[in-house]
Every structure is written in structure tokens, then in C-alpha cells.
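K.L.:
the amino acid sequence is not available; the structure is as follows:
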């Protein structure tokens, strides 16, 4: 099977146009890169062998899925024992037939036809049993971002599957591009963990998905329906060359911003966290290229996949749907000398679950969360596998210091690179900006104050945030240290009731509602439509020792041992506050109060075990009450039936962010996360004690 001539002409045309029109797409040539940024080996297709990456002027990279069926065959891989053979001229030409997966053979042929000489393929360019394999894996950000372009093989088993499109009905360009990405998202390639960073880090890609091939770079998306501009540079540029997809998973790139972009981090984590890995212990390695890239702008670096600067907020992550623990997978020889410590329960990387984007917010960045605030109350440190080494994480307190410093307006000068903008209060009716309340009693009380950074004036902040010193190396914490340590208060509470999704009780909404919502990446089907009914997370309501309402938890897995009346231990990790409306629209509160989980395309009803006194088991249980503004009267009626620790409309809810912990061998493991009302917690908690989270 070969590539149709029309597709081959298009590919050459796309490469040529991107080279001449997009100055920010082509990578830095190898001769101008640092030695550690270049792969150790690349395939020299002219001589049929591997050569040091430093000898190649540029190279093409391949992103594909390792087939479990092929792994049982005698496939060619680079090992210490055959390293010398691989370097002999003509070796690969003689071994290619029958010893390489079809996708690699197709990629070799394509690169040759395009006139390129060098190709990087992981199984042929990384010594699979070599001592440098770990460093090569951690260098993925440089390998893929430095490639001339990347071939993404989302087709199976080879690149050229069903590329005959003569009988396909024509469709509009914008619709067709969405169709392409939908196909890509449904491919096996898009479910695998390793392929995520390979696409995200690539500056430009040729994507093969069953029946189609298209070009995706930082500026344009071209396909056979829209092959791109035909004019020379400076003579015009067709508007359809620019990306027409607002919200698509595979078009994410890591831009070069000068500040720590928590919103970008949130998007990347939510899109990656639910992906599959053959070996669970690879979950951070397969994300390490992205972490390396982000570390250049995140003061304090990362621990367990969480940014230290935003650690208190990042620890509040919640699953979007039911998950399960990622447990160390046995059977791989290179893992023999590594400690078999399970992945941290406190981080998303320790769970196979899609992270709920609504659970990750930082007030300093999220203008759509004007009344939400998280304040640190503990000092964190990270511990080694044997618990003998400890490293403090002082950067986790810096953000709160900035919050206090710059929200007390008029006392401090704006840091270099930042600008303050004064906006008259109230904002104009036709304004498209949403402001947090940054009016100052010390200055004009009728002014809002917003901040922007010179690197991206379009992004608004409530206050400046810490920056990485330009000449300083990124902070590198050991990512495999699985323990967090702090001094925290704990308390015992009882499970009052458990709310589970009611079997077969769901209402599907009209599809037309989707287009009315313009939400970043969350408009993807897996977020926009909500989880499958049986995958909805359960909610636990808590009481204190006196039987008074205390708070709510979101259960992360399908544990059948959880029961009403069970006494559990909680630890407080931060203080929080938010407005009544924000509290009432959260997943846990909707489920607890209305017994309904409401998504743009689906709503589900829940049943309480055991039923509360005001539930008759009929009407309130069978007719889900959906939380919308027009249901305000019904909401108030429901609210009046039970005392809520978060107060009534117009009030602020002040609470402690808590983790349900289970202790085993002196180590505490996260079981669930949620909130307990501040006054309830302070009435029931004990003295601070040392807690090690594993």
C-alpha cells in the first residue's frame, strides 16, 4: 500500500508553505542547539544505519502506538547487544522486511520520498536496556519540539489505510476540520499516554488517521479539502489556512509564556490524566516532557506532577468520573532496580481518572471565579521513598504572599514587566470582561484594578504572580519521591448518607444546545456531555459528633465498603471561601441538595442512602430538579428544607478543604476530598500533628 500521489503533493506543499509563511513553526536547527537537546541517535535513511543525532542537520520524528500483538513477534529494537550492528551501513535495509511494524516501514518510505535523510523512532533510537534510557525519556520535550516535523500515525496498522476518498461527499472546510479531529480523538493513538506529549510538544505534524491525512502546526490546519495557500509569500493568504477549531484536544501546544500559566497546566492535565498506559509507573515519565517545558516558567517546579507554586490549589483536584488507583505494573526488566513504591494517592498521577477541570482554579488567574479563594494553612515538604530525605517546598507559600501584598493596593510598586490597569466601577454593561472585586478602600473605591504582563497583555490577573528568574535553571524536585509531609489538624466525622446515581434515571438534552456554549477545551464531548451514568462519582454527606451537618466529599472510586454511619478521619489542608452562588452550583452541592447532576447534554438523578426525613421516596426521588436560574424558587424551597453549613443566599461560605485519609503503616492515603464548614471543623478538630501522605 502506498501514498496517493495527490496526498504526497499536498504534504510537500504543506511543508513548503509552513517553512515560508510561519516564522514561529520551524524548529531551531541542530547546529544551534545544546548537546543535551539533541537525541543520542537518529536513523540515517541514506546509509541504512543509526548515527549520532549531533551529526544530523535536522530530523523527522514518529509518534505511534506500540502494538501488543507486534511485541510478541521478533520486532527489531535497539539494545546494548546490537548497538554496534545498528551503526553498520546498510544494516537497517537488510533487516527491515519482516522485522519492523508496518507503521515504521511506512514512515521510513515517506521520509525518503520527501527528501529527508534522518528519522527518529523511539524503539530504534533509544537503547532499550541502556543506562541512558531514563534520561532519553526525560528529554522528550527537546526531541519532539526539535523535530523538523512529526509524523503522527493514528491510522492502523500502517499510515496508508483507506486513503481512497473518491466516493466521499464534499463538506465545508470548518466542518471537515472538526470531522478530522473527531476521528483523531476516537483513534487508539489518542487513548495512549505516551502519545499525548508527543503531539503537544511537536511544533508541526503530519497526521495520518484512518482514511485521511492532514497538516497541523501552530498556525494552520491544512487537509485535502483545504490544501492551504497557493500564492507566494506576500501575495495573499487564504483565511481558511488559519485554524478553524476553537476547542479541540489535539491542537493543544505549549506556548512560550513568561509566567506560570495554571490554566494551561489545568487543560493539559485534564486531557492527559485519563489516558491508558501499559505500565502504570510510566504515568509521570509520559508527561515529563510537558513538565520540563512548564518548569521554565513555574517557580518551585513540580512534585508528583503538581506545581509547587500552586500546590494548595492543585491538591484539591477531583475526578470527573469514577477512577481507580494506578498500581505499579510488574514484568519489565528495566524496572528491576527501581523502588516499587506505589504512585502518590495525593496526586492525579496516582489515579487512572479524568481530572475535573472545575476542581482546579486559582483566584489569581481565574477571573470567572471572582469570589473563590484558597489560603494555605500548612507548610509542605516532600520525602524520599525510604522516608530518610526531606526537602522543604517554600515556594508553595509565595503565591499567598503575593495575594496579600498586591491586594492591599497602594503600598507596593508593580514588579518589572507588569502593568496595572484602573477600571471604573461598575464595569460598563457592554463589557466582555468579568472582574473580581479588587476595589481598594485605600484608593478610589469606585475603581477596579487588573494586572497584565508584557509577555501576553490579553491575559488578566487580579495581582502579579511570581516569575522565574531568566538566568536561573528550573527547580528540579525528584518526581519519584512519593510522600508529602506537613503538620495538620485532623478530625473524626461520620458518613450521614451516600448519594449514588439512580439507575436508568437520566434525561438527554437537545444536541443544538452545544453550539450555544463557548467554553475552552471543556466543550469536548467527554467534558461537555458529562460522564456515562454509571461512571458518575458518588457524594458523601458528613455530620459531626453531635449529628450536625458538616460538609461533603466526592468519592473517587467504586469502593463498596463505604457505608452510612461509618466513622472516618479527615485532615485539613487549606482554608477556602466562595460565594453562595458558586457553592450552590458545585457538583457536590447540586447532588446533595437537588439529587441531580446537570450537564449541558445530559442530566442525571441521584438516590440517597439512607433517605433523609424530608424525602418521601416518590416525587423528590423520581423527578430530578435541575439547577438553573429559572428554577430559583424551587431551589429556595429545597434549600429551606434543610440547614446547610454554607449559609443562605448572599452569604459567603467559609470552609476547610479536607482529605479523607486512611492510615496504613504510619502513612496516610487520600481516599476522597471535599469541604467542611469552617466553624464545624474548628469545633471538632484536634491539635496539629505530623502527617505523611503517601
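P.N.:
Perfect, thanks for sending it. Here the structure is a predicted model, which means the values were calculated and not measured.
K.L.:
could you use CA atoms for every contact and neighbour count after this?
P.N.:
Will do.
K.L.:
next, the contact list for residue 554, please.
P.N.:
318, 537-540, 588, 672-674 (Cα atoms under 8 Å, 6 or more residues apart in numbering).
K.L.:
do the same with residue 321
P.N.:
Residues in contact with residue 321 (Cα under 8 Å, 6+ apart) are 353-356, 531, 535-537, 556.
K.L.:
presented hereafter is structure B, for comparison with structure A:
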């Protein structure tokens, strides 16, 4: 980096605005040096648009030159602003909300190029062309010293069915067999469409020959990323590297499946995981290592109080990296305990800290509650012992919006996460759906329009499971309806689900054998006597339970805790569901406005929207979430065939999950008024002038009343098989037909 001592103000020729900023920074540094930062009041300076910046002020010219660092196209209305709060200096490029598109951030940190105070972070010199590998040893030693077992557990995670694994020996340049407890670095990268050497049955003996994959002599095609990873491993003093393409025999399908199922554990057991977060394929390389030279920009802003450099805010890996968009890499990032990330700059992320090569900041997060459970690495050691549907829903939601080159890989790409979660969920999973809570797991919704996944193999990806769809899904009801964790503030469950059908899984619609899905949460919830290890607690509000294994966690009812870990999940080719359900026909009503408020708030791609369900008297009796983006596509007036899949009860009033009945209050009010006036009395339907002008409050309903509803599927038929078209809810009292029908869902 360039000189540390800043030139004088006269030589810099600052404009009046930048002089004011410089004076504020001088005062800011003084506050930090004197320990008076608690008295600091945040300052904000609007510097103007790109066209408004001075063409003679050195600081303005430096700010204008930093625009590419924001990765946002120039707009004449966007303004630069500088913010100085108690711990950070930030340069913002303010973009109007309706113009943001996929912009992840509109600010960058400004770091002094020299130490100003022990309480202020500052930039550190780095080589724009090559990464200093000595930093790795510093990070490893710091992590092992400060974090101990949290990041470096002494006991390895067992690999189900695998007595040994293959590793690349970077000293003898060959593939070797090693016990699972061997110390190795794991590589996480994007394959892309790169032609590369793979371990196969016919060449594995050659790959095990010393020197077989030496970069200088090998006849195998070793992609640059893997070659750089081998160079990295040997130069930091480690011997073994795990890379999927060379450490899994790709055409030994039984062994390959065992590895796919154990993928989360392979990464959890690594000494650390080396992440190639840049580039679309395996030929991109680890820029800054070996022959892969990098060219990092340095954006400096000169001021008399001291020069500043731009520093991108990093909480681990970049959200916009190709690596972070891939479905396969989710388990690799979540289950690894420690990551070294190459994403332009090189940084370290572990269970308890985040450090980067371009700053002195060594941020430790011990005890921090600012991250969700599934937002951090080292997830295996932090998974709940009980079947936590809220955590599972977060994992599914993160995975399903990621990209896969081939739709057929969706089950295998998620297999490692399933294996890690299986001990907590009795009965495991059926195509990503927890069997223990199967009724509730059926209640996923499209957040935005989903794309149907097509499987080229003989067994298809079903419409009833989220694995059959690609995109953002909503799983709010998974956590809200499980009624399992006990909340002292809300001791009574606000939402409960009751099974209405017995689910059976089949390989094909006419297959004679079936797998009965346990769906046993309701059985455990209804048992009066606790299971072994459980203690019942009663107070004047509600009964709850504790277990010896997790004494600080309260439950509303006892469930198995890690007692079913050896029970395998059902076969992955059980793609059809057989059930007997109540069936009736209704009509699609008007478009509801509830989702558009959220759309306005988040301002990104269009949300999937809700429409009302109308009965024969044109009364609004419920709602369906359509898998559509645009309201002009809504099939208003179309008949819809609905089946009931579960019954629900929501307590009316204020509470943690009060949003559910509030979403449907419009229908409840209309239904309540209709019934109170007599069946068949005309009532308001959405879109009418009376309703839009507002009406009386729904004063007759008390807060201790309940909203009873059916969860319903809109199905469409094709060749004797039914498919999910939409999911919704409707008022139980509005269901007048009790016709039972046998359904096969594909």
C-alpha cells in the first residue's frame, strides 16, 4: 500500500464539504484516543451525486473513483453519503428503493491506513497479486487458542458405513486410503462444466501410484482450482487434501451414495475447509496462490487527517458469489467448522470468529446472539437434539433457492443435510419432508413463483414435496404449528394441527406395496404419561416437560430425543402418496392484498399472492396461495377441487403467531356476519365498494375464541394421478360436503 503520512490540506485542495468531513474525522479520532467515544453523536454528510462532486477536490476525485467498488451501475440520482458512528466510518452510495434490484449493500467501510486508536479498526497492507500464506498459520493458532472445542473438537463425527476415506497426499502426489479421523483440508468449489480427472473404478489403482497427480508430470487433467488447492495445502505444511472428484469413486454407485449421505460429516471433520468462492468452474483457480495471480483494487481516499481505504463489509462469504448460489455448497459451508475463503480477498470464518487479510480486525463472536442458528458454520455441533421444525425450515428455505446444474441432483445435494438432521427427527425424512411432522411439513408455500423441477430418471420429483420445485419457499407454519418448544410468555400453543388422513408412500401409482408414514407427533402430544427421562411440570398457566439430556429446554409434550438415530429413512424412490380425504369443489374469488404490503416492504421480485376461496353462495370462506407472479394470471371464477389434509386451530388474540388468524380475519368476519344473519344472506366479497370503504370492527369475537380451519390442497388430475396446484386454508364451518375420495398424489 502507498505512503501512510497524508499530505497537507493545502496540497490536497479540498472543497468545503470535504474540509468539514476532515475536521469531523480529526475530532472522531480524538474521541477514541481519549476514551470519550460514548459521547459521540453519529454524523452524516451528503456529498452529492457523481456529477455534483468537485472536479478539483482531491477527496471528491477519490470518492468518484471508488464507484466500481459498489458493484452498482451509475445513476444520476444516486448520492454519496459519509456516515461516522461510534465504531465505523462508512461511505454510502444511496440508491432509491425502487431502483435497487438485487443490490446486496449500498455501503462500504472506510478504514484508516494507520492505527488511530486501540478501539478503532484499521487497514493492513496486503499484496494485490499474492496471498500471504503465513496468515493461515496465524489464524489457525488464534482459533485453536481462543476457541478450543467450539471449533476444534477432539472427537470426530462418525461416518455412517465408511471405514475409510480417500485423500490426496500432496507429498507423494497420489490418492491414498486413510481412516476418517485423519487430519485433512477439504476443498469446496464449483465444478461447472469443466473437463477434469475423476476417480473411477478403472483408474483408481493408477491414481494411488506415487507421483500420479504431480502437477509437473501427470497425464490426468487437473483443474486449476484443485491444482492450486494442492499447492496451498503443501505450502502451509499440511499433507492431506480431500476433493470430491478424486476422493469419491464416481462410478461406484453404492460407495458414492454413502459419501453423499455423509457429505456434511466429511466437511465437519476437516481441519478446515478451503473455499474457492470466486469463479464459475473448477478452472478459475485460487487467485493469489501458485500460478493464479490476482489483481486486487485499492480504493484510497486522501485527507489531511489520514488516508482511508474502502473495505467491503464481510460476514463470511459474499452473498453474490457463484459458490454461495450453488445447492451443493450449502452443506459444505454450514457443516465445516472453519473456512478459509478465497473471494478476491482471503478471509477466515469459524464457529466463533471472522478475520480478513486486509484489516487488523479480529472479530470474535463468542456468545453472540446476532446470528441465526443456520447462518453460521459448525452447524453439526449446534443442531437441536429434538425435532426442531423451525431450524429445518430455515435449512430447506436456504437450500431450495440455490442453483443446481441438474434438477435430478436435488435429493443427493441435500442428502448430507438430511443425514445430519436424521438423529433428531424420528423416522428420518421422505424426500426432504420430516416423517414425524409430515402433516405440518405439507404446509410449505411458495414465497415467490416456483419453477417445477424435472427429473430425467424413471422416478419423478413429486409436486407435494418442496424437492419438486425450485425457488424461494415459505415455511412459517412449520415452526408455528409444531407446538413443541414451550414458550413461557405464550404457554398455550396458538396454532395446533390435527391429522385427518393416513399417508402412504408408493413407488408408482399402481405399486402393490406401500410405506406407511408415521406422522406421529400427534400421538406423542396426546399421551398423558411422559416417556422415560421426561419430567412433567405444572403451574397455573400450562403443563410443560423437561428431559435429562436438555434440562434447560422446555417442551409442551415429550418426544424421542436421539433415540431413533439408526432407523434409516424411507427409500428415495417413494415419489407418490396414497390417501383418503374429504373432497369438495369451490370457486376462486378475488385477489387478496395481504401479500402486497410485504412486497412493498421488501421491494424485490414479485411475491406469490393469495386469492379467496368462494363457496356456492359467493361467500369468502378461505384463501389459497397461488404459484403465480402477476395478478392478471389469476384464474378468478375458476372452479377448484379441494381436499382436506389436516385440521387446524388458531387462538384469536395477540401472540407470537397471531399473524395467522389476522391474515384470515376478513373471511372470518364475513363468515361470522353471514351465519349470524342466517344461511344464504348476501355478504360482502372482496372488491366491492362497501368493503373497500371499510366497515365495522369485528366486535363480537373475544380474544379467547378460536379460529378453526382446514388446510386444503387444490389438486389437478392427470391420467388418474393428482398433483398439487396450491395450498390454503378455509373455515371449517364452511365445508359442507363430507364426500371421501381415494387420491394418489404425484
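P.N.:
Cool, got the structure. This one's a predicted model, so the numbers in the text were calculated from it and none came from an experiment.
K.L.:
could you dump the contacts of residue 321 of the first structure to TSV with distance to residue 502 of the first structure?
P.N.:
Listed next are these as TSV, based on distance: Cα to Cα, whole Å:
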residue	distance to residue 502 of the first structure
353	21
354	22
355	23
356	21
531	14
535	12
536	10
537	12
556	17
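K.L.:
quick one: which of those residues hold up in the second structure? List them.
P.N.:
With both residues aligned by TM-score structural alignment, their matches' Cα atoms under 8 Å, the contacts of these that the second structure also has are 353-355, 535-537, 556.
K.L.:
run a quick neighbour tally on the nearest residue to residue 376 of the first structure once chain neighbours are set aside.
P.N.:
With sequence-adjacent residues excluded and distances taken as Cα to Cα, 6 or more residues apart in numbering, residue 376 of the first structure is closest to residue 574, at 4.8 Å. Number of residues near residue 574 of the first structure (other Cα atoms under 10 Å) recorded here: 20.
K.L.:
list the contacts of stretch 388-396 of the second structure.
P.N.:
Contacts of stretch 388-396 of the second structure (Cα under 8 Å, 6+ apart): 373-374, 424, 432, 475-476, 478-480, 482.
K.L.:
buried subset of the kept ones among the contacts of residue 321 of the first structure?
P.N.:
Buried members of those, counted by 16 or more other Cα atoms under 10 Å: 353-355, 536-537, 556.
K.L.:
of all the residues you listed, which two lie farthest apart?
P.N.:
355 and 536 (12.7 Å; Cα to Cα).
K.L.:
map residue 17 of the second structure onto the first structure.
P.N.:
For residue 17 of the second structure, the aligned position in the first structure is a gap, per TM-score structural alignment.
K.L.:
and the gap between residue 17 of the second structure and residue 302 of the second structure?
P.N.:
Using Cα to Cα, to the nearest Å, residue 17 of the second structure is found at 14 Å from residue 302 of the second structure.
K.L.:
so between those two, which is more surrounded?
P.N.:
residue 302 (24 against 17).
K.L.:
now the more buried one. Nearest residue, chain neighbours left out?
P.N.:
Nearest to residue 302 of the second structure is residue 59, by Cα to Cα, 6+ apart, at 5.7 Å.
K.L.:
equivalent analysis for residue 184 of the second structure, please.
P.N.:
In space, and not counting its chain neighbours, residue 184 of the second structure is closest to residue 240: 4.8 Å by Cα to Cα, 6+ apart.
K.L.:
the one you found: neighbouring residues, count only.
P.N.:
By the criterion of other Cα under 10 Å, residue 240 of the second structure has 25 neighbours.
K.L.:
my guess is it contacts residue 165. True?
P.N.:
No: counting by Cα atoms under 8 Å, residue 240 of the second structure does not reach residue 165; the two are 11.4 Å apart.
K.L.:
what about the residue nearest to residue 302 of the second structure, how many residues close to it?
P.N.:
By the measure other Cα under 10 Å, the count of residues near residue 59 of the second structure is 26.
K.L.:
I figured it was touching residue 17, is that so?
P.N.:
No: checked against Cα under 8 Å, the pair residue 59 of the second structure and residue 17 is beyond contact range at 9.8 Å.
K.L.:
can you tell me the SS state at residue 418 of the second structure?
P.N.:
helix (DSSP: H, G, I helix; E, B strand; the rest coil).
K.L.:
counterpart of it in the first structure?
P.N.:
Using TM-score structural alignment as the criterion, residue 418 of the second structure maps onto residue 291 of the first structure.
K.L.:
pretty sure its match contacts residue 302?
P.N.:
Yes: counting by Cα under 8 Å, residue 302 is a contact partner of residue 291 of the first structure at 7.4 Å.
K.L.:
picking up where we left off before, which element, helix or strand, includes the equivalent of the residue nearest to residue 376 of the first structure over in the second structure?
P.N.:
Under the alignment (TM-score structural alignment), residue 574 of the first structure pairs with residue 646 of the second structure. Secondary structure assignment for residue 646 of the second structure, by DSSP states H and E: strand 639-651.
K.L.:
now render the kept ones among the contacts of residue 321 of the first structure as TSV, adding distance to residue 579 of the first structure and secondary structure.
P.N.:
Below are these laid out as TSV (distance: Cα to Cα, whole Å; DSSP: H, G, I helix; E, B strand; the rest coil):
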residue	distance to residue 579 of the first structure	secondary structure
353	28	coil
354	26	coil
355	23	strand
535	29	helix
536	25	coil
537	24	coil
556	25	coil
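K.L.:
need the contact list for the match of residue 418 of the second structure.
P.N.:
Residue 291 of the first structure makes contact with 302, 305, according to Cα under 8 Å, 6+ apart.
K.L.:
go on, residue 333 of the second structure?
P.N.:
With Cα under 8 Å, 6+ apart, residue 333 of the second structure has these contacts: 339, 377.
K.L.:
any idea how far residue 41 of the first structure is from the counterpart of it in the first structure?
P.N.:
Aligned counterpart of residue 333 of the second structure in the first structure: residue 199 (TM-score structural alignment). Per Cα to Cα, residue 199 of the first structure is found 20 Å from residue 41 of the first structure.
K.L.:
got it, and residue 183 of the first structure?
P.N.:
Relative to residue 41 of the first structure, residue 183 of the first structure is positioned 33 Å away (Cα to Cα).
K.L.:
the two: who's more crowded?
P.N.:
Set residue 183 of the first structure next to residue 41 and count neighbours by other Cα under 10 Å: residue 41 wins out with 24 against 16.
K.L.:
what's that one aligned with over in the second structure?
P.N.:
Under TM-score structural alignment, residue 41 of the first structure pairs with residue 166 in the second structure.
K.L.:
let me know the next secondary structure element after the longest helix along the second structure.
P.N.:
Ranked by residue count, the top helix of the second structure under DSSP state H comes out as helix 16-33. Where DSSP H and E defines the elements, the next helix or strand beyond helix 16-33 of the second structure is strand 43-49.
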